[in-house]
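Colleague: The following block contains a protein sequence and its predicted model.
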Amino acid sequence: MSLRDLRNNLGAAESVRPAVHADSVTGEIVDTRGFDSAMVLVQTGAIAGAGDFTPKLQHSDTTTGGDFTDVEAADLLGDFPVILTANGVTRVGYAGPKRYLRAVLTKNGGTSIAASASVVLGHPHQRPVA
C-alpha cells in the first residue's frame, strides 16, 4: 500500500443521511471499534426560509439512545459553528473515550436545510480497511 493511500487506511460511516431537513435530526449511531481516531464531517447545501440549524456530536459507551450525551468541548478538535451556513463543509475531530458516536442537527428556526453528516474513522487496527 502506498503511503498516500487513504482508501485502505480510513473508514467512513453515514450518520445523517443527505436530505432536506425541515426538523431536528438525530443521526444513526457509528461504531468506532477497530479505529483509534474519528472526525465528523457536516456538509450543507441550500437553506430555505432562513433555516437555522446547529450541529453537534454525541457519544456513548452503549447503543441505547438515552445514554448519549453531548461531547464536551475538551473532547473536540475544532469547533462546530453556532449556525450552519449554506454550501459548506465543517470538520471537527473527536478525542473522547467513548465507542459510539452520532451527529445531531438541531433546528432553531426557519424552514429547512440540505445537509448530511458522516464520521471518518482513522488509525485502523487492521489494514486494509474493508
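Modeller: Thanks, I have it. Numbers count the residues shown, from 1 in each chain.
Colleague: rest of the way, CA atoms for contacts and neighbours
Modeller: Fine.
Colleague: Could you report the distance from residue 88 to residue 117?
Modeller: In this structure, residue 88 and residue 117 are 12 Å apart, going by C-alpha to C-alpha, to the nearest Å.
Colleague: another structure for you, compare them:
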Amino acid sequence: MRDLSHNLGVVQALAPQVLSATDTSAAIDLIGFDSAAVVISTGAIVSSGNFTAKLQESDTTTSGDFSDVAAADLIGTLPTALAASSVYKQGYVGNRRYIRLVTTKNSGTSIAVGAVVVKGHAASRPVA
C-alpha cells in the first residue's frame, strides 16, 4: 500500500458554515506543488438558496489581481447551482501561484457548505 497523505497538502478554503451571503476565501499559495483541486461539500439549503462556486487565480495576494480561471485550466466543472448534501471536485492545472474559491449567493436564504483545496505533486516530500 502506498502512502498518499505525505504527498498532499490540504488547505481549508471555506470553513464549514451556513452561508447567507457571497464568500471569498483567502488566497491559497500553490508554491511547491504542481497540481491542485478544490473539494466542496454541501449540507442543507434553506428557502431555495441558490449558490454557485468558482475558482480564481493570481500571481499576487492582492484581491484586485484575481481573475476567474479559464476553462482550459480547469478539469471538470462545478454545477450552475450547488445542490444540498452533495460533494463536488474541480481540478486546477493553471500556472498561477495563488488560487481562491468564490461562493456566490444568487438568491434564496442560505446553504451549509465547506471546502478544501488539495495540493498535489509536491516538489518536496514528505509533506507535513
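Modeller: Good, I have the coordinates. Source: prediction; values computed, not measured.
Colleague: Please identify which of residue 88 and residue 117 of structure 1 sits among more neighbours.
Modeller: residue 117 (27 against 12; other C-alpha atoms under 10 Å).
Colleague: ok, residue 19 of structure 2 touching residue 111?
Modeller: Yes. With contacts defined as C-alpha atoms under 8 Å, residue 19 of structure 2 counts as touching residue 111 at a distance of 5.4 Å.
Colleague: Comparing those two, which residue is more hemmed in?
Modeller: Between residue 19 of structure 2 and residue 111, counted using other C-alpha under 10 Å, residue 111 has the larger neighbour count: 26 against 19.
Colleague: Now stretch 61-78 of structure 1: buried residues?
Modeller: Using 16 or more other C-alpha atoms under 10 Å as the test for burial, stretch 61-78 of structure 1 gives 68, 71, 76.
Colleague: does the last one really touch residue 94, like I thought?
Modeller: Yes. In this structure, residue 76 of structure 1 is within contact of residue 94 by C-alpha under 8 Å, at 4.9 Å.
Colleague: can you tell me how far the residue nearest the centre of structure 1 sits from residue 58 of structure 1?
Modeller: To find the centre residue of structure 1, average its C-alpha atoms and take the closest one (C-alpha atoms, centre = their mean): that gives residue 40, at 3.4 Å. Per C-alpha to C-alpha, residue 40 of structure 1 is found 11 Å from residue 58 of structure 1.
Colleague: ditto for residue 79 of structure 1
Modeller: Per C-alpha to C-alpha, residue 79 of structure 1 is found 14 Å from residue 58 of structure 1.
Colleague: Thanks again, I'm all set now.
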